[in-house]
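Participant: model this:
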Amino acid sequence: MSGYPREPTREDTDVIGARIGAQIIDNVLMLVIFFGAVFLYMAVGSATGSEGVFTGFGFLLGGGVALFYRFFLEGYWDGYTVGKKLFGIKVVKEDGRPCSYGASFGRNLLRIIDGMFYFAVGFIFMAMSDERQRLGDRVANTVVVREEPSRAPETQREREMEASRELSFDS
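Facilitator: I've put the predicted structure just below:
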């Protein structure tokens, strides 16, 4: 797992539009997974004459997979879900380390609160945070960042290193 090459800056977390797009993609995928499992088990149940049992199992399996989709992928796939990968963003710890399963579980468990009133609660928390963190991100000490860091050097040391590189190329 790679995490992030440095501690994320405010510019690295300026990904609200990409977060919305990734959320839409991930929700569509979760619905496909959920209804795919339900319809598959309904068909099996209908063919065997045990429709109620198989349909119930389909709901449980589909719901379980949909619930653990984000938690599992963010912990396993270096902070990505399919939607995040498509939009070029990922979840990392505040210090740039990779997102762990525990951090992913915490941030996604609180998605229930962040998602209230069509994610208005999450947007309010993001607006009040320099790093644009939802409540779940704050509790889990995570941030959502661009895949690649912003090019603007943020620290004095990075500015000095950039200036020395420019001088060596000019000579």
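Participant: when you work out contacts or count neighbours from here on, use the C-alpha atoms and nothing else.
Facilitator: OK.
Participant: can you give me the strands in the chain?
Facilitator: 89-93, 142-146 (DSSP state E).
Participant: in stretch 53-72, which residues are buried?
Facilitator: Going by neighbour count (16 or more other C-alpha atoms under 10 Å), the buried part of stretch 53-72 is 54-55, 57-59, 61-63, 65-66, 69-72.
Participant: circling back to that earlier point, turn the strands of the chain into a markdown table, including distance to Ala47 and mean neighbour count.
Facilitator: As requested, the strands of the chain are arranged in a markdown table below (distance: least, C-alpha to C-alpha, whole Å; neighbours: other C-alpha atoms under 10 Å):
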| stretch | distance to Ala47 | mean neighbour count |
| --- | --- | --- |
| strand 89-93 | 43 | 27 |
| strand 142-146 | 46 | 27 |
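Participant: same list (those) but as a markdown table, adding distance to Asp14.
Facilitator: Formatted as a markdown table, the strands of the chain follow (distance: least, C-alpha to C-alpha, whole Å):
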| stretch | distance to Asp14 |
| --- | --- |
| strand 89-93 | 10 |
| strand 142-146 | 7 |
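Participant: compare with the first, here's sequence two:
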Amino acid sequence: MSNSVGFWKRFLAEVLDSIIIGIPLAVIFGLITGQWEDDNISTFVVFLYTMFVPIFWYGYTVGKRMMGIRIVRVDGKKISIGTMLLRCLVAGIVYGITLGIGFIVSAFMVGLRKDHRAIHDFIAGTYVTSNKP
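Facilitator: Next up, the predicted model:
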């Protein structure tokens, strides 16, 4: 795993995705539906974005691309829907079952481990790198 990326670059990529994708989607759905408190639809669309954009864009999301980082599989194969389901959905369930403790542990793993892999990376067999496709 060459050029694995640590906590701050990954964190900033998530912040950029939230600002560039998440907030505009929430505003658009709020304007369309008039329901500003119910963000289920925009949350679902953000989930689909997180799932599918890396599959079709070499492991990048908009935020990751801006930070020069991307998701790759440990075995070198192309990211698939199965990979992203494991990374997003299954990991999300694990984080939910542990009441967020797993998420906090993952943040420390990314910051402290030499390979910078989080729980969701281990579940999906992925890591985040600065290597270009």
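Participant: circling back: among the strands of structure 1, which is nearest Thr9 of structure 1?
Facilitator: strand 142-146 (8.8 Å; C-alpha to C-alpha).
Participant: from the chain's centre, how far out does that closest one sit?
Facilitator: The chain centre lies 8 Å from the centre of strand 142-146 of structure 1; the measure is C-alpha atoms, centre = their mean, to the nearest Å.
Participant: ok, now stretch 124-133 of structure 2?
Facilitator: 12 Å.
Participant: any idea how far apart the tips of it sit?
Facilitator: 19 Å (C-alpha to C-alpha, to the nearest Å).
Participant: now do the contacts for the residue positioned nearest the centre of structure 2.
Facilitator: For structure 2, Thr50 is the residue whose C-alpha lies nearest the centre (C-alpha atoms, centre = their mean; 5.8 Å). Contacts for Thr50 of structure 2 (C-alpha atoms under 8 Å, 6 or more residues apart in numbering) come out as Thr61, Cys88.
Participant: for it, give its distance to Gly34 of structure 2.
Facilitator: 25 Å.
Participant: now do the contacts for the spatially most distant residue from the centre of structure 2.
Facilitator: Distance to the chain centre peaks in structure 2 at Gly34, reaching 28.2 Å (criterion: C-alpha atoms, centre = their mean). Listed by C-alpha under 8 Å, 6+ apart, the contact set of Gly34 of structure 2 is empty.
Participant: hang on, the earlier thing: which of the strands of structure 1 sits closest to Ile112 of structure 1?
Facilitator: strand 142-146 (16.8 Å).
Participant: whereabouts in structure 2 does that closest one align?
Facilitator: Using TM-score structural alignment, strand 142-146 of structure 1 corresponds to residues 126-130 of structure 2.
Participant: CSV for the buried residues of stretch 53-72 of structure 1, including distance to Asp130 of structure 1?
Facilitator: Listed next are the buried residues of stretch 53-72 of structure 1 as CSV, based on distance: C-alpha to C-alpha, whole Å:
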residue, distance to Asp130 of structure 1
Phe54, 48
Thr55, 46
Phe57, 44
Gly58, 42
Phe59, 40
Leu61, 39
Gly62, 37
Gly63, 34
Val65, 33
Ala66, 31
Tyr69, 28
Arg70, 24
Phe71, 24
Phe72, 27
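Participant: those in helices, which ones?
Facilitator: Among these, DSSP state H puts 54-55, 57-59, 61-63, 65-66, 69-72 in helices.
Participant: can you pull out the helices in structure 1?
Facilitator: Under DSSP H, structure 1 gives helices at 16-48, 51-76, 82-87, 101-109, 111-114, 116-127, 135-140, 156-170.
Participant: out of the ones you listed, nearest to Glu148 of structure 1?
Facilitator: helix 82-87 (11.9 Å).
Participant: where in structure 2 does that closest one fall?
Facilitator: With TM-score structural alignment as the criterion, helix 82-87 of structure 1 aligns to 62-67.
Participant: can you list the buried residues in the matching stretch?
Facilitator: Result for stretch 62-67 of structure 2 [16+ other C-alpha under 10 Å]: buried residues Val62, Gly63, Lys64, Arg65, Met67.
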